[in-house]
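Visitor: Using only what follows, build the 3D model:
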Amino acid sequence: MSETIKIIQPASTSFPIVQGERTADLLSRFTKLDNDERENLLNETTSILSQCNNPVETVGSTTGITIGYVQSGKTMSFTTLTALAIDNGFRIVIYFAGIKNNLLEQTTKRLKKDLLTESDNSRFFKVYQSPSIKTNGHNDIKGALKLNRKPAILITVLKHTKHISELTEIFKTIEVREALGNNGVMIIDDEADQASLNTYARKNSKSEDWEDDEFSSTYSNILELRTSLPNHSYIQYTATPQAPLLINIMDLLSPKFHVVLTPGKAYTGGKTFFEDNTDLIKTIPDLEVYHHKHNPLVECPQSLIEALQLFLMGTAIVVNIQEKENFLSMMIHADREQDASKKFYNWVSNIMDNWSNRLGLPDNDPSKIELVTEFYNNYEDAIKRIDNPPTFDEVMNEVSQVLLDTNLELVIQGSREIDWSNATSHILVGAEMLNRGYTVEGLAVSYMPRYSISKSNADTIQQRCRFFGYKRNYLDSCRVYLPLDSILEYRDYVEHEEIMRTILKENSLEAVEQLLILNGSMNPTRSNILSVDVVSHKLNGWRQMNALQHIDENISFVSDFISSHTFKDFKNFGTDDRNHRYVKLEIGKVIEFLKDFKIMNMPDALRKSSTIQYLRYLAEKKDIKEAYIFEMSYAYDISKSKGTSLIDSKGGLKLNNIFSGRSTSGKEIYPGDKGIRFEDSLCVQIHKIKVKHNSMQWDKKVLYTLGIYYPEDFAHSFVGVEK
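Guide: Next comes the predicted model:
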């Protein structure tokens, strides 16, 4: 391998970025990309890395989102990001590789293949799939961290509460913590809008406070893993960012920066099919649209027979005659129920056997003549986009061979891995296993008679688009069979997607966060990850936060904030612990303060994120332009404090009560800390706290935390994400 090639230093990064030997080696092996595509891949990967945390002995975390098209090369992007991250000081990369074992295996094998872990590069990368303490994973990782050659440690894990929890336990062990120190870890969350997000958010909006909330187990475990890593960058990859962008913008999994990926020149996506080449889309008649309750078909639909014949002829032309591809595939995705998949599989199996037998009969056999006539009726469609097409007889001679060399697979839980190179054609019949993240190689014909009786989710219908991808070489033989309603939905989605990508390319996330343009027939995403009614239930009166993580960062931040603003005394109550001061700021400045004050526990992170949305809503809808930040007891010597108790709460720790009560003992009646406010304005109190606890870790520890006052008059229904 060569030495470091060049420094590629974006203006925004806090550490020098180099294209090192691992990145250069990887890029050199992407032979299907031309020079422009390789350069673009490197530039976009550099843009992602430049916004990550400095990986060398620092403390902190950040979250970003990388947005591509479905089947557009996101895996290539995060593999390149892996190499570049390792070249620039990251020691560990963790991959959340989907929610099904086949996706975990797919990702692990792809990483090993692309990074040559089984040959020349094996000393540079160590790959661990689903490590746990039971399998001695902590000792393996500790040993790898201590090796002199400093290999990169790549960890693939199922996006499942059990597996993430087991990984967290590894990073909590003393040996791994000491070996890792504050060196950088990167977490790559593939298909980030699936499973990672808190699916209880809508339900939680009805509870009285975030302390009472429930959190989906995967979401909770991801947050716990992040808390165990002192220096990490969390990068979400998705083609359907509606959910990450619509969750409260400062939620712990909500992105702080974004990069929109550019697909390669051979990519064929929604625009290709639903705008530029609409003749490739075929309508499944309403009576042939399958639904396990409303239309459980009893015999193979004619449209599927037509699709099979077009696929076989297309394969005969592209693979056997033109030799442009080694194989082609067909996907049949009928319904989420496995019984439906088995029904369609049996139909196709019987049809293929029947056709193979009949084509082997003498040419004058009536049964063969009838079948050949059926194929002939679809021949014009099969060749309509092909220059200098082969004759019908040439095609049929090869169709009989394709039938003999077709691999028919039922793709359900527990099904075998497909050997793509072992057949001329593959026909995959399946349900949810063929959904998001699953790569159907060489996919030419898709048959998807999914029946919908209600509004579809934009991100869900898009993730069924396995027929997108790098198909330019055989696009003329591609066909997509869909019900009319689905075709209309996809056309709407493609319009929405292009608008969304344009907006994302031209704006910051703050400007984009709620700006998703959708046709009224579609929901943007699954409803249970969106918050409603949080103002009337949770954003009223006084609330406190428990900032028990990132203590040193918050002390530094608050000190800088206070020194850079001019505060006014609120009122003299006679003693230092009761005298406070405040600054009046524009809403945008208050939002900046809240964004930069670190919170890493779930209830308070949700409070903080909702407060930010609420402030934006008030500024936009109620013409409220300012709010107040108070420095409480600004002249008080905190060492003299008796301390604020730290108590157990739901298995964790929280500050008992940060607000001092009402008092009549002095010259002036003290109204209590909750009386230090402006009645008609949102007020944030900065409290400097000395902790009282029976442990050496916490007792006498000094930290900053916040109290927030939400005026009762503002506690009406919040509609920020319901517009």
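Visitor: switch to C-alpha atoms for all contacts and neighbour counts from now on
Guide: Fine.
Visitor: part of a helix, is Leu167?
Guide: Yes - the assignment for Leu167 is a helix, going by DSSP: H, G, I helix; E, B strand; the rest coil.
Visitor: who's in contact with Gln685?
Guide: 629-632, 706-708 (CA atoms under 8 Å, 6 or more residues apart in numbering).
Visitor: Out of these, who's the most crowded?
Guide: Phe630 (26 neighbours; other CA atoms under 10 Å).
Visitor: Could you look up the next helix or strand downstream of whichever strand or helix holds that residue?
Guide: Phe630 is part of strand 626-631 when elements are defined by DSSP states H and E. Sequence-wise, the next helix or strand downstream of strand 626-631 (DSSP H and E) is strand 644-649.
Visitor: May I see the buried residues of that following strand?
Guide: 644-647 (16 or more other CA atoms under 10 Å).
Visitor: Please apply the same query to stretch 101-119.
Guide: In stretch 101-119, counting by 16+ other CA under 10 Å, buried: 101-108, 111-112, 114-117.
Visitor: so how far is that stretch from its chain's centroid?
Guide: How far stretch 101-119 lies from its chain's middle: 20 Å, per CA atoms, centre = their mean, to the nearest Å.
Visitor: Can you give the contact residues for stretch 435-445?
Guide: 71, 98, 103, 191, 307, 311, 327-331, 420, 463-464, 466-467, 471, 474-475, 477-481.
Visitor: start to end distance for it?
Guide: Using CA to CA, to the nearest Å, the end-to-end distance of stretch 435-445 comes to 16 Å.
Visitor: May I see the buried residues of that stretch?
Guide: 435-438, 440-445.
Visitor: Pull the distance from that stretch to the chain's centre.
Guide: In terms of CA atoms, centre = their mean, the centre of stretch 435-445 is set 19 Å apart from its chain centre.
Visitor: Quick check: buried residues in the helix or strand hosting Ala619?
Guide: Using DSSP H and E, Ala619 sits in helix 602-621. Within helix 602-621, the residues scored as buried using 16+ other CA under 10 Å are 602-619.
Visitor: quick one more, to check against the first:
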Amino acid sequence: MGDAFDDNYETFKALLDAFPPSEAVKRLELFGIEQDVVQRIRDRHEQETVRIKELEEPHAVVLGNRDTWYTGPQAKDKCWPAIECELRKAGWPQSPAIDDLDNSSTRVVSLLNHPKEKSFSTRGLVVGYVQSGKTTNFTAVMAKAADRGYKLFIVLAGIHNGLRRQTQARLVQQLVEPNPSMWSQLTGLDKDFTPQENPASYFGKNNKTHVLCVVKKNATVLRKLARWLEKASDYLGDCPALIIDDEADQATVATKSINPLILSIMGSLPKSAYVGYTASPFANLLIDPGADDLYPRDFVVNLPKPAGHFGTEVLFGRYALDGDDPDQVDDGHDMIRSVPEDDVPCVRPATKADIEGFEPVITETLRAAVEYFWLVTAARRVRGTGNPHNTMLIHTSVNTSVHNSFHRPLQHLRDTAARSMQDAGFIARLRGLWDRENDRVLAKEFGEEKVLFDQLVEKLPGVLQSCRVIMDNSSSEDRLDYENGPVVAIAVGGNTLSRGLTLEGLSVSYFVRAVSAYDTLLQMGRWFGFRNGYADLPRIWMTDELAEWFRHLATVETEMRRDIDTYMTEDETPLTFAVRLRTHPALRVTAAAKMRDAVTAASSYGGKRVQTHYFHTNADWLRGNIKAARTLVAASVAHSGRVDERPEDGRYVFHQVPHDLVVDFLSDYRFHEKSPENDADLIIGYIRKRVSSAGSLQRWNVAIVGNPQGDDFAFGSGVAVGRNTRARLKTNDVVADFADIKTLMSRRDAGVDLAGDVSPLTEKAIRELRQSELPTSGLLVLYPIDKVSEPGPDKKLRAPLNAEEDVIGVGLVFPEPQYEDSTVEKYISANLANVRIEDEDYSLVDSEEA
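Guide: The predicted structure is shown next:
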């Protein structure tokens, strides 16, 4: 019975390739299949459809609520099973790696149009992580689309030959070689697109093969392809095409040549689906949705982060977002090493005028980075596992002559090291470096065995002998080539190494390049990815400012992905919501040209929790804040309706304090300029608008939270609590007059003014309780912080605060707005004002010019 049912179900799925579900069911009935079996088949199909829609990962935002036509691979498929087989041979585990790839690629294909539709023009976006396997994902998507009848596959593979060649090789290996009779190729390993004579030989009815074309985003190449497709128009009416745009934020958006050419190519294909892939989707999310452009109007998909992936947050940590428990927000791994600002002019010209004749200096930090790379390579040879290649990246400038200037001093450093292998002082320095790094990052925490210095030192002469110094840039013929045996290389480069291209076995990075935008900075992070067999060994040398920028980026990424996931549950579409992108005082979100259609998004303080984590450490600044805090406490004692005193817990709460006392405090308290979310003028303006327009925030609860074990801090008026300890994030080059403690408030503190013990409650439960008990009251929490604040023994990434005076931290908790809320401008987003939606099916009807 089971076999008969399965056979009939496979027949039904085969019918779905040609007919919609209702028509397929009717055909089953015409075959004489019994009603109860037909009903079971319908039930199973509905369950499969729901499974696709409700996959936990990836999360997606979709245009409309259309039923998916694709429910997963079938027994007759050939392309996807070949990829599965290839991945198993490469050592991929079925669970979770292959299963996750199967689920996420199925989700993407399910959002494409059925290839039998008469015409379609789909636009979607897939958001991955840097170096996380996006190529493997879109290869799987192509395979599954091919198995269902998509004919033409165009892959836009970045702007450099290296990435295009790498992508072509991957697709040939995983798609073409397992099924050579099923594929025709318009491009080759060393050959970008050149027009073929006879389009009919590729697209005519007699040719059943799939057509693969991997091209650079280069105007000359794309123009040739567009013209050739125009000539082939007689054969394209029944040619469902899938266009994959790898690194979709690069060159595609707001360019005068590339963008129109991509649109022209799509215009010549009556049935086309455009899917952009990127880890830095900022520009794509800011395209004008009302224009005939590539805004992802049909769907946005978040790919899950693969197990074992090193991403921004894993390495740099991030700041707490609203709803986070700070105790659960990790600081990241202790793998970042500080490059002093004084070193930067030694490795990068200060101005354009300094480029000519520039000679880099091998500073102590650069020497340590290079020597550590040699030690890592030797240690990996001792282990004998994982990727056979070993690469170091040095990226200080975009200028090719600067890259080339590193060649001689790096070779001299290598040759000197090779001659010093019998020098006791040199060996002692290497031993000290290795032991210090092993102590800071423990191998056992990553499931690895510690390699002792005496084990690896025997491998060092061979490492130095095989180490090459490679200038990989547009002016050099030298290139990283991982196809001809194991590589040990120090690669100095710029843009050719900054996007898409995988640096195999990358273990050490020295990065001080100045950039101005989120997407550029994130894509520079070639150190993101997988480090199987040496997850404990990677290190990154960079300035403290750059490390803070990456930490901010990790926060932006997390918040952006939460937006996508949240809107998925709220019946939104890419045309009814715009993903918000948190701004930064020193960085643009993307290039100015790509933001010309963006708007400043309104983001309310309503229901939010705001806290200070940046502080100056000089005495004058801190004394001013102490004075403001003591003034507020004195006023609260005099004007509050009720006081809860719990000095044994380090807690005081003054209830029903008039809002003007809070406003006066915020006017006197000085927030650090690096905290745009802590803008006193915006907060004060928000409070006053809520008071005047909605009648809320007229009364506040002012709390003091201290540590009962700390030394007393006196606020005056008989109020004193123990000082809190908040260590700063560690830097080797301690910046004068600045400290970042990263997080201040705990989940419990956000409910310090509520009745009963809230510590067992979740963040959501505390928020709901606040809304029930205190729907119109704000909460302001003062934290006296010990000026020394030694970190605990388990806080490896922390250093003593060492401020000149005690620090006053401030947390603010705002109630949910009951009416239309006043807003605060903190984000940018796409402008949806010119998009008109037909309410019934959410389809894009037209665009109105402003």
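Visitor: before we move on, back to that, just give me the closest of the buried residues of stretch 435-445 of structure 1 to Val157 of structure 1.
Guide: Among the buried residues of stretch 435-445 of structure 1, Gly437 lies closest to Val157 of structure 1 (CA to CA), at 14.7 Å.
Visitor: Need the counterpart of that closest one in structure 2.
Guide: Aligned counterpart of Gly437 of structure 1 in structure 2: Gly500 (TM-score structural alignment).
Visitor: So that match: helix, strand or coil?
Guide: Gly500 of structure 2 ends up coil, using three-state DSSP.
Visitor: Against Lys53 of structure 2, how distant is it?
Guide: 30 Å.
Visitor: for Phe282 of structure 2, same thing?
Guide: Taking CA to CA, one finds Phe282 of structure 2 at 26 Å from Lys53 of structure 2.
Visitor: Neighbour count: those two, which is higher?
Guide: Neighbour count, other CA under 10 Å: between Phe282 of structure 2 and Lys53, Phe282 has more, with 25 against 18.
Visitor: For the aligned partner of that one in structure 1, give me its contacts.
Guide: Here Phe282 of structure 2 is matched to Gln242 in structure 1, going by TM-score structural alignment. By CA under 8 Å, 6+ apart, Gln242 of structure 1 lies in contact with 193, 459, 516, 524-525.
Visitor: quick check, nearest of these to Thr31 of structure 1?
Guide: Asp193 (30.9 Å).
Visitor: My read is that that closest one contacts Ile247, right?
Guide: No - with contact defined as CA atoms under 8 Å, Asp193 of structure 1 does not reach Ile247; the gap is 10.3 Å.
Visitor: Of the two, give the one with the bigger neighbour count.
Guide: Ile247 (25 against 21).
Visitor: Could you check how many residues crowd around the closest residue in space to the more buried one that isn't next to it in sequence?
Guide: Among residues not flanking Ile247 of structure 1 along the chain, Leu530 sits closest, at 5.9 Å (CA to CA, 6 or more residues apart in numbering). Residues contacting Leu530 of structure 1 under the criterion other CA under 10 Å number 22.
Visitor: Quick one: map Leu530 of structure 1 onto structure 2.
Guide: Match for Leu530 of structure 1 (TM-score structural alignment): Met595.
Visitor: can you pull out the strands in the stretch 601-750 of structure 2?
Guide: Counting by DSSP state E, counting those that start in this stretch, the stretch 601-750 of structure 2 has these strands, from start to end: 609-611, 614-615, 642-646, 651-658, 699-705, 712-716, 719-722, 728-729, 739-740.
Visitor: Can you tell me which helices and strands the last one packs against?
Guide: In terms of contact count using 3 or more CA pairs under 8 Å, 6 or more residues apart in numbering; DSSP states H and E, strand 739-740 of structure 2 is assigned the packing partners strand 614-615, strand 728-729.
Visitor: Show me what Asn231 of structure 1 aligns to in structure 2.
Guide: Asn231 of structure 1 maps onto Lys271 in structure 2, by TM-score structural alignment.
Visitor: thinking again about what came up before, the strand holding Phe630 of structure 1 packs against which elements?
Guide: strand 580-586, helix 587-596, strand 683-692.
Visitor: What's the PyMOL syntax to select whichever of the contacts of Gln242 of structure 1 are buried?
Guide: Here is the PyMOL command that selects only those of those that count as buried (16+ other CA under 10 Å):
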select buried, resi 193+459+516+524+525
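Visitor: Could you tell me which of the contacts of Gln242 of structure 1 remain contacts in structure 2?
Guide: Mapping those onto structure 2 (both residues aligned by TM-score structural alignment, their matches' CA atoms under 8 Å) leaves 193, 459, 516, 524-525 still in contact.
Visitor: Could you work out the most separated pair of the residues you listed?
Guide: Asp193 and Leu516 (15.5 Å).
Visitor: okay, which residue is most central for structure 2?
Guide: Glu557 (4.5 Å; CA atoms, centre = their mean).
Visitor: Give the burial count for Asp266 of structure 1, as a bare number.
Guide: Small correction: residue 266 of structure 1 is Ala, not Asp. 15.
Visitor: Could you find the counterpart of it in structure 2?
Guide: In structure 2, Ala266 of structure 1 lands on Gly308 (TM-score structural alignment).
Visitor: For Gln413 of structure 1, list the residues it contacts.
Guide: Met433.
Visitor: pretty sure it belongs to a helix, no?
Guide: No - using three-state DSSP, the assignment for Gln413 of structure 1 is coil, not a helix.
Visitor: now the helices for the stretch 251-400 of structure 2?
Guide: 258-267, 312-316, 344-347, 364-383, 400-405 (DSSP state H, counting those that start in this stretch).
Visitor: so can I have a markdown table of those showing mean neighbour count and distance to Val463 of structure 2?
Guide: Formatted as a markdown table, the helices of the stretch 251-400 of structure 2 follow (neighbours: other CA atoms under 10 Å; distance: least, CA to CA, whole Å):
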| stretch | mean neighbour count | distance to Val463 of structure 2 |
| --- | --- | --- |
| helix 258-267 | 19 | 44 |
| helix 312-316 | 22 | 27 |
| helix 344-347 | 18 | 25 |
| helix 364-383 | 21 | 6 |
| helix 400-405 | 21 | 23 |
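Visitor: Nearest to Val599 of structure 2 among these would be which one?
Guide: The closest of the helices of the stretch 251-400 of structure 2 to Val599 of structure 2 is helix 258-267. By CA to CA, the value is 21.3 Å.
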